[in-house]
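Trainee: Please find the sequence and the predicted model below.
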Amino acid sequence: MKFTLQTSDIHSKARAGTLETAHGNILTPIFMPVGTAGTVKGVHQHELKEQIKAQIILGNTYHLYLRPGLDTIRGAGGLHRFNSWDRPILTDSGGYQVYSLTEVRKIREEGVTFRSHIDGSKHLFTPENVMDTQRIIGADIIMAFDECTPYPCDYRYAKDSIDMTHRWLQRCCERFDNTEPLYGYEQSLFPIVQGSVYKDLREKSAEVIASYGRDGNAIGGLSVGEPAEEMYAMTEVVNNILPRDKPRYLMGVGTPINILENIALGIDMFDCVMPTRNARNGMLFTRKGIINIKNKKWADDFSPIDADSDLATDLFYSKSYLRHLIHSKELLGAQIATLHNLRFYMWLVEEARNKILEGTFYEWKNSMVKQLGERL
């Protein structure tokens, strides 16, 4: 994998770059639609390419490990062949999912013992077998196994957690470096900075992660309930330490405003379930603000979902029609809303990149932030 930094914004730390992988190039900053179980819910692969214009999608190690299982994925020749997606894939390590299973998991130095949310069966994730699992899944970018701390989190717990995450990282790197990819193309391992909202812990973790010299680096443990100002502060602290010539991935973030503000702080890669999950509940993101399509005010509004969006030209569906579908619980309603929200997120990062290249990002970002949070 190769990352080329093309230009930086003169009024912020925003960057435009190109990330080269075995399954194609990625123009950054980039948003990655979340395909947890090998699919972006309700969206065909050709729609991801042609309408949403996704360049890379995300899969989840925990969910794919449980279902369909590693034997099936390996038998297919890896996730790319299993789900017929020929562009880049990133897999997270399952650490966040294990973190969310508070009542059914136990964290030890060896790894994490947890019970499946599907059938209650008992499993163990270790740094070593998580590397093996991600080799089998075959993603272009794979994540180190870490512990994601909750918010709020006391200082002692956060410190002990990053120390263990760093020990796990050493084990991940040893296993990764002593094994080979299974499907004839290279994979890249990204370590993850942790440290909750404590500046000194974030600095320490960023220094450790940077010292490994991997192809890219990630920032985890944010967007877990902390105020946005804390997220931005920790991102800025970490980005001052992480190497400038490597891509920076902020995991699980976030709202359109969060994405723009973190691009301004030097983040290159994002993922979040928000555009897809909120779409299924009738929340739509547009350039002028947020629409709750369930509201009665849209019942007789026959204008496009987002009149300024190129997706409106692609879909030709009105707010009134989409509201009818959502209220009727028709599957097409969730599908249209999902297509719209994902295309909007992709437009947002594409436009951010264009503005960085033009040298007008900072002013544009500030004007967009004022609009994006409005409730329409």
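Mentor: Cool, the structure landed.

Trainee: hey, let's count contacts and neighbours off CA atoms from now on
Mentor: Noted.

Trainee: Please settle this for me: is residue 42 part of a helix?
Mentor: No: using DSSP: H, G, I helix; E, B strand; the rest coil, the assignment for residue 42 is coil, not a helix.

Trainee: Can you show me the strands along the stretch 251-376 of the chain?
Mentor: 269-271, 283-286, 289-292 (DSSP state E, counting those that start in this stretch).

Trainee: Which of those strands has the highest mean neighbour count?
Mentor: For the strands of the stretch 251-376 of the chain, the largest average neighbour count (mean count of other Cα atoms under 10 Å) is found in strand 283-286, namely a mean of 24.

Trainee: for that strand, packing partners?
Mentor: In this structure, strand 283-286 makes packing contacts with helix 274-280, strand 289-292, helix 331-358, judged by 3 or more Cα pairs under 8 Å, 6 or more residues apart in numbering; DSSP states H and E.

Trainee: how does it look with 10 Å?
Mentor: helix 274-280, strand 289-292, helix 331-358, helix 361-372 (3 or more Cα pairs under 10 Å, 6 or more residues apart in numbering; DSSP states H and E).

Trainee: returning to that earlier point: what's the closest of the strands of the stretch 251-376 of the chain to residue 340?
Mentor: When the strands of the stretch 251-376 of the chain are ranked by distance to residue 340, counting by Cα to Cα, first place goes to strand 283-286 at 7.5 Å.

Trainee: here's the one I want to compare it with:
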Amino acid sequence: MSFSFDLLGQDGAARAGMLHTAHGDVPTPTFMAVGTAGTVKAMTADAVRATGAKIVLGNTYHLMLRPGAERVARLGGLHKMMDWPGPILTDSGGFQVMSLAKLRKMDETGVTFRSHIDGSAHHLTPERSMEIQYLLDATITMVLDECTKFPATHEEAAKSMRLSTRWAKRSRDAFVARDGYGQFGIVQGNVYKDLREESAAALRELNFEGYAIGGLAVGEGQEMMYAMLDITAPLLPTGKPRYLMGVGTPDDLLGSVARGVDMFDCVMPTRAGRTARGFTSHGVFNLRNARFIDDGTPLDENCGCLCCTRHTRAYLHHLFRAQEILGPMLLTMHNLTYYQRLMQDGRVAILAGNYDEYCQATRAGWEEAKHG
């Protein structure tokens, strides 16, 4: 089984495809549930599968610190450890080093940092990041990069992007090619058109199995994010998957698919599920709100998940008010199901040639509830 991507249909820039990997096929567009430390929070692997998820995400930084990549390998790899035989994409750890690590110092070789857990010292290089992801048995390996801060001057963004480009070349050289496994390069450049173009051109030369768009959804706002996608997505190879990292809201996903993105990940649906916020076809509900105390209707009548078919808004309200762990479990399951359905229905609409109408109808549902 070779790692490949079939583009099966387009509606404008929106794409429907099929990603083939050593661990199974993934219909696109797709949303990857975030399993940072080897688990999707508040979910069993069976529960994640029940949402319709085909691929999940793990994280190099967190897993290298605890329980350790070598230990994961000795225990049979991340797929076995998580009870997830399907595809796993692992983030390279660069973003977490920049955002979480203590006393970090970056140079040409990589990043030296102290763990946010116990203060222990580590040095993460492109080569070590590739080794860790190999030990984890990641289906899709991400190159080590620096996620440029926002805002950043053109000079700062250029320096950062070019360092990431050099790290991408070293990551490519260190990647162990295997049937059905792939490595993605990450386009950087902040909000500067010329830097995005330079980054994409350099990464295309390295002939990655897929391409990610990084450094967005970091404070620049949706309008600017869309502008960068309009610039960047057409620069990437048509026959390879495109992954927008760390995005986002349901509306972000709809707009990004319309601009040619195939893959997404974000902690938003799981984090929201733990804080009583439910994403529905009628907008976002806060289940702690007193208006749900006697509401005997399903959270979303259009959803077939266990949360919506067996329980009521009133019960969810009670669980969160009583601080019962079942509340976050049920609402996380629902939110991930909603995100999966959003992408699956979008795929159907793309293949039918009516993606714009699908987006309009979906957004109209959110607005109707907002004003109803």
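Mentor: That came through, no problem. Remember, predicted model here, so these are calculated numbers, not experimental data.

Trainee: ok so, going back, is it possible to export the strands of the stretch 251-376 of structure 1 to CSV including distance to residue 92 of structure 1?
Mentor: Formatted as CSV, these follow (distance: least, Cα to Cα, whole Å):
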stretch, distance to residue 92 of structure 1
strand 269-271, 10
strand 283-286, 26
strand 289-292, 29
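
Trainee: mind checking which of the ones you listed is nearest residue 193 of structure 1?
Mentor: Of all these, strand 269-271 comes closest under Cα to Cα, at 14.4 Å.

Trainee: which other residues reach that closest one?
Mentor: 26-34, 57-58, 218, 247-254, 259, 262-263, 349 (Cα atoms under 10 Å, 6 or more residues apart in numbering).

Trainee: and that strand, which stretch of structure 2?
Mentor: Mapped onto structure 2 using TM-score structural alignment, strand 269-271 of structure 1 spans residues 263-265.

Trainee: What is the mean deviation of the helix or strand hosting residue 71 of structure 2 from its aligned residues in structure 1?
Mentor: Assigned by DSSP states H and E, residue 71 of structure 2 falls within helix 69-74. Mean deviation of helix 69-74 of structure 2 relative to structure 1 after superposition (mean Cα distance after the TM-score superposition for structure 1): 1.3 Å.

Trainee: For that helix, list every residue counted as buried.
Mentor: Within helix 69-74 of structure 2, the residues that qualify as buried are 69-70, 72-73, counting by 16 or more other Cα atoms under 10 Å.

Trainee: Closest one to residue 234 of structure 2 out of those, please.
Mentor: Using Cα to Cα, those come closest to residue 234 of structure 2 at residue 69, 36.0 Å.

Trainee: Which residue is the nearest non-sequential neighbour of the residue in structure 1 that the closest one lines up against?
Mentor: In structure 1, the residue paired with residue 69 of structure 2 according to TM-score structural alignment is residue 70. The shortest distance from residue 70 of structure 1 to any non-neighbouring residue, by Cα to Cα, 6 or more residues apart in numbering, is to residue 136 (6.8 Å).

Trainee: any idea how far the one you found is from residue 69 of structure 1?
Mentor: Distance of residue 136 of structure 1 to residue 69 of structure 1, given as Cα to Cα, to the nearest Å: 10 Å.

Trainee: Could you check which of those two has the larger neighbour count?
Mentor: residue 136 (22 against 15; other Cα atoms under 10 Å).

Trainee: for the more buried one, helix, strand, or coil?
Mentor: helix.

Trainee: show me the contacts for it.
Mentor: 65, 70-75, 77-79, 130, 181-183 are the contacts of residue 136 of structure 1 under Cα under 10 Å, 6+ apart.

Trainee: from those, which single one is nearest residue 103 of structure 1?
Mentor: residue 65 (19.9 Å).

Trainee: can you name the residues of structure 2 that stretch 349-358 of structure 1 overlays?
Mentor: The aligned range for stretch 349-358 of structure 1 is 343-352, by TM-score structural alignment.

Trainee: end-to-end on stretch 135-149 of structure 1?
Mentor: Start-to-end, stretch 135-149 of structure 1 (Cα to Cα) is 26 Å.

Trainee: still on that earlier bit, need the counterpart of the residue nearest to residue 70 of structure 1 in structure 2.
Mentor: For residue 136 of structure 1, the residue aligned by TM-score structural alignment is residue 135.

Trainee: Residue 96 of structure 1 reaches residue 223, doesn't it?
Mentor: No: the pair residue 96 of structure 1 / residue 223 is not scored as a contact, 11.6 Å apart, by Cα atoms under 10 Å.

Trainee: joint contacts of the two?
Mentor: 251-252.

Trainee: mind listing what residue 366 of structure 2 touches?
Mentor: Listed by Cα under 10 Å, 6+ apart, the contact partners of residue 366 of structure 2 are 251, 279-284.

Trainee: Quick check: the residue of structure 1 positioned farthest from its centre vs residue 283 of structure 1, distance?
Mentor: Within structure 1, residue 300 marks the point farthest from the mean C-alpha position, 35.7 Å out by Cα atoms, centre = their mean. For residue 300 of structure 1, the distance to residue 283 of structure 1 equals 18 Å [Cα to Cα].

Trainee: Repeat that for residue 79 of structure 1.
Mentor: For residue 79 of structure 1, the distance to residue 283 of structure 1 - Cα to Cα - is 30 Å.

Trainee: Against residue 4 of structure 2, how distant is the residue positioned nearest the centre of structure 2?
Mentor: For structure 2, the residue nearest the mean C-alpha position is residue 265 (1.3 Å; Cα atoms, centre = their mean). Using Cα to Cα, residue 265 of structure 2 is found at 20 Å from residue 4 of structure 2.

Trainee: Check residue 28 of structure 2 too.
Mentor: Distance from residue 28 of structure 2 to residue 4 of structure 2, by Cα to Cα: 13 Å.

Trainee: of those two, who's got more company?
Mentor: Counted by other Cα under 10 Å, residue 28 of structure 2 and residue 4 do not tie: residue 28 has more neighbours, with 27 against 19.

Trainee: Look at the closest residue in space to the more buried one that isn't next to it in sequence and tell me its secondary structure.
Mentor: Spatial nearest neighbour of residue 28 of structure 2, chain neighbours left out: residue 17 (5.0 Å); criterion: Cα to Cα, 6+ apart. Here residue 17 of structure 2 takes the strand state, with states given by three-state DSSP.

Trainee: quick one: residue 17 of structure 2 from residue 71 of structure 2, how far?
Mentor: Taking Cα to Cα, one finds residue 17 of structure 2 at 35 Å from residue 71 of structure 2.
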